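Asker: this one's sequence-less:
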């Protein structure tokens, strides 16, 4: 019999493990340039450090329920912690970029269980009438991880060195390992052990791996102008189509796609995809804007996210209370969407003079929106599923969030590049001898450089170069403003889907996340 102290310790342990896994999604974002210089790799090659982890996560998450049932939840979880911790150690001691990418991939494989099974354990340790409290508690961990990742990464990068971004996981992983060894038990009702669907696993791994690579690398490689992107696209499409056919034609699939017949799950999956789209894009481009255009340091950029994180913790608690009192998840989801729309509207109006406090205030609305979406979307997803299908439904919904993020980052990179070219051409076209304002500005620059001792011709070259730099910065700003507006538009367009599930019971199933999320 588990004592209250042991119960609290286990809850803390598994949430800590989930936070550790989620931190590693975003902690490297602010350190890529340091890794690139230290390992003698291009920034494009170094970005595979992010890509490898994302591919591994998306492959492993939908089959976590299957692996847990067949290997034993305790064995699978502790084994995943060991794999994650060992690969974190090896990432920190990598001597070249491809060694780092290799261990980063397997770190992501181990990390998939840390998120999925941790949630299962938290919900099992709460009584039925406290399930929404458990959802809010775990939701705090889900939210905190990606939020503090850039802050922690910026601090470590500025004050120590990039390997410590990975090495910091080692002592935490060892503590989690020890705690779970003594406290974690198998579930009271063991899931059915089935024959391994090796074909399904292989098709999923190949298809998702190819798709993720196309999404992550397509913009860098100029999409279908590159042969390997074309080949991987064909592989992804054909393999995933065959995967769908295969999983629907066998009795014990590794991923039960039949659960998507549920209208609630299908709509929740779309909304979760859009949520992942917005969440990952905002956490990806906000640091870029802050550092490249607003001249914040990595650490200062990370600090922008902290006020929002604090408000989000309060929102998560409020969300849990509302759900427990019977407020419909649909209403809370609508509020979350509206807050996120407002965040994107604010960010789409920023200027080069936007202050840190203005950005931090905007990020508070983002944080509140995300906090109100974390638990209710999962509740909506599984609200009409049979108990035996709840685990698979939650896992599919979670995968949609990851895919939304991958699609989002890929789409936004391409979109920003196109909008940058359009804005640059538009601004450059205004620099003509007939534009009095532009000519006065350039002549002012020439006089300034002449006052510093430069000859006229040299001063003119410097003035033109300065003008070009200003155009580049302004074009970048306008393209990122367009990006935020586009994300907000996605939320606006998909919000009406909630009308199709408005008649669902106010109190969705709350035992759903006693399954793999």
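Answerer: Good, I have the coordinates. These numbers come from a predicted model, not from an experiment.
Asker: only C-alpha atoms for contact and neighbour calcs from this point on.
Answerer: Noted.
Asker: Let me know whether residue 109 touches residue 60 as I believe.
Answerer: Yes - with contact defined as C-alpha atoms under 8 Å, residue 109 counts as touching residue 60 (6.1 Å).
Asker: residues shared between the contacts of those two?
Answerer: Counting by C-alpha atoms under 8 Å, 6 or more residues apart in numbering, residue 109 and residue 60 have no contacts in common.
Asker: neighbours of the closest residue to residue 505 other than its chain neighbours, just the number please.
Answerer: Leaving aside its chain neighbours, residue 505 sits nearest to residue 328 (7.2 Å; criterion: C-alpha to C-alpha, 6 or more residues apart in numbering). Residue 328 has 21 neighbours, counted by other C-alpha atoms under 10 Å.
Asker: Below is an additional structure, to be compared with the one above:
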């Protein structure tokens, strides 16, 4: 039987090495799955016969499920123990990964991605908790470094691995690749982690608040995902979903603010520093995440990139972020965190402006260099905004505040992706209509004939040209708006007071 103690039994030697490897790989796998599907959406959409904008539901469904599961993590840990929850979540994650890989329709894969997100949600905080427990106190900085390294490097490998697997094997393998990793980590947990099981504690869950949370988030996400295809508020279903989302959100807020043990502690919003940091985080991360979804789709659909090369182009962001992270961490102890956040987010906005000059004939490095530069700003933003938010709340509210920040960060990515995908498609249609009138002229036809095109193929050639250029113009518009969103987020952080204290390592989870 597992030992359950508030004073954990630390490990040493080979058991410590293998346990740390298992926890690190588990966290790496979960974070990897947030980006591995980005470059594979065109492959999956084509295989199951849906439009690319519907294919993004594969990404948003995972993010929404992961966000909703965050409020449950504390309850489940208290009820079952960290190690048992870790093993159970890994088993569920592996099972749903397998089901995603054998899916043959959009409803199937979205349903199983929801399951994958629900099981993956607790794994990130639990792996950090267990990593800190298995290392002696004097080496917990090393433990946090190992855990942070897996969190930072996974987004680098996600697009590359997703592209290589999709191009050389099939898109199914972006899910099947989780199975051997999960099995190895489950075995390591069963054999090595039982001595460090956390003590069980009496726990209750706000079932009504959790149900309201699921209802309004599900209605909102469905409205955003279905709205474009169903002509928005000219459709009765979209109107009904909008009403459910609005009323559900209002009732949810009223319930949580009056509940003694809420599922989501909204009372932490009384702290100005926390509120300002969370709003800035939602704006900045939602914008960042949506561009990471759109870029690989544009590269493959209109520039002729394979999924592999789209992965290479987008992965540069993670490379520079990894290199700059130690500098950002060092400065966070000496410089006003608000300045670091403002610098980081403004940097993200500046790199978005570089992308407004992308065009259909751009070479690889024209596309990759803005990605490389973007990564420089990410550590300054992500590290410091957590310090601002968590230092503003009372010590006994740290866990609630960290969970709420994680929840809103993940949700903003899903909501932002749905909104920007719709905007991107609308801008493409508008640019297409404008370009058709300009290019479908006698002069264009004569030019194409002089280049050897026969009359029967000229119409098709013009349509392909218009489609490619319209998508490029729409992409430029998206990045122009994204730059504006980043600049707004950079200014919002100054509504927060200067952090009055440092946050201990590991407090974010």
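Answerer: That came through fine. Since we're looking at a predicted model, the values are computed, not measured.
Asker: Drop the TM-score for these two in here.
Answerer: In this superposition the chains share a TM-score of 0.89, using TM-score structural alignment, normalised by the length of the second structure; 500 aligned residues with a C-alpha RMSD of 2.8 Å.
Asker: about what we covered before: tell me the residue in the second structure aligned with the residue nearest to residue 505 of the first structure.
Answerer: Taking TM-score structural alignment for the superposition, residue 328 of the first structure sits opposite residue 336 in the second structure.
Asker: Distance check, that match against residue 27 of the second structure.
Answerer: Using C-alpha to C-alpha, to the nearest Å, residue 336 of the second structure is found at 30 Å from residue 27 of the second structure.
Asker: and for stretch 345-364 of the second structure, what span of the first structure is it aligned with?
Answerer: Using TM-score structural alignment, stretch 345-364 of the second structure pairs with 337-356 in the first structure.
Asker: so what's residue 351 of the second structure up against?
Answerer: Neighbours of residue 351 of the second structure in contact, by C-alpha under 8 Å, 6+ apart: 370, 371, 373, 374, 483.
Asker: Hmm, I typed the wrong one, I wanted residue 369 of the second structure.
Answerer: Contacts of residue 369 of the second structure by C-alpha under 8 Å, 6+ apart are residue 316.
Asker: Remind me which helix or strand it belongs to.
Answerer: helix 364-391 (DSSP states H and E).
Asker: Just the buried residues of that helix, please?
Answerer: Across helix 364-391 of the second structure, burial judged by 16 or more other C-alpha atoms under 10 Å covers 366-391.
Asker: State the distance from the residue of the second structure most remote from its centre to residue 393 of the second structure.
Answerer: Relative to the centre of the second structure, the most outlying C-alpha is that of residue 450, 49.0 Å out, by C-alpha atoms, centre = their mean. Separation of residue 450 of the second structure from residue 393 of the second structure (C-alpha to C-alpha): 70 Å.
Asker: what does residue 32 of the second structure give?
Answerer: 31 Å.
Asker: Look at those two and report which has more neighbours.
Answerer: Using other C-alpha under 10 Å as the criterion, residue 32 of the second structure and residue 393 rank with residue 32 on top: 25 against 20.
Asker: one step back: do I have it right that the match of residue 328 of the first structure meets residue 496?
Answerer: No - using C-alpha under 8 Å, residue 336 of the second structure makes no contact with residue 496, being 11.4 Å away.
Asker: Quick one: map residue 193 of the second structure onto the first structure.
Answerer: Residue 193 of the second structure maps onto residue 184 in the first structure, by TM-score structural alignment.
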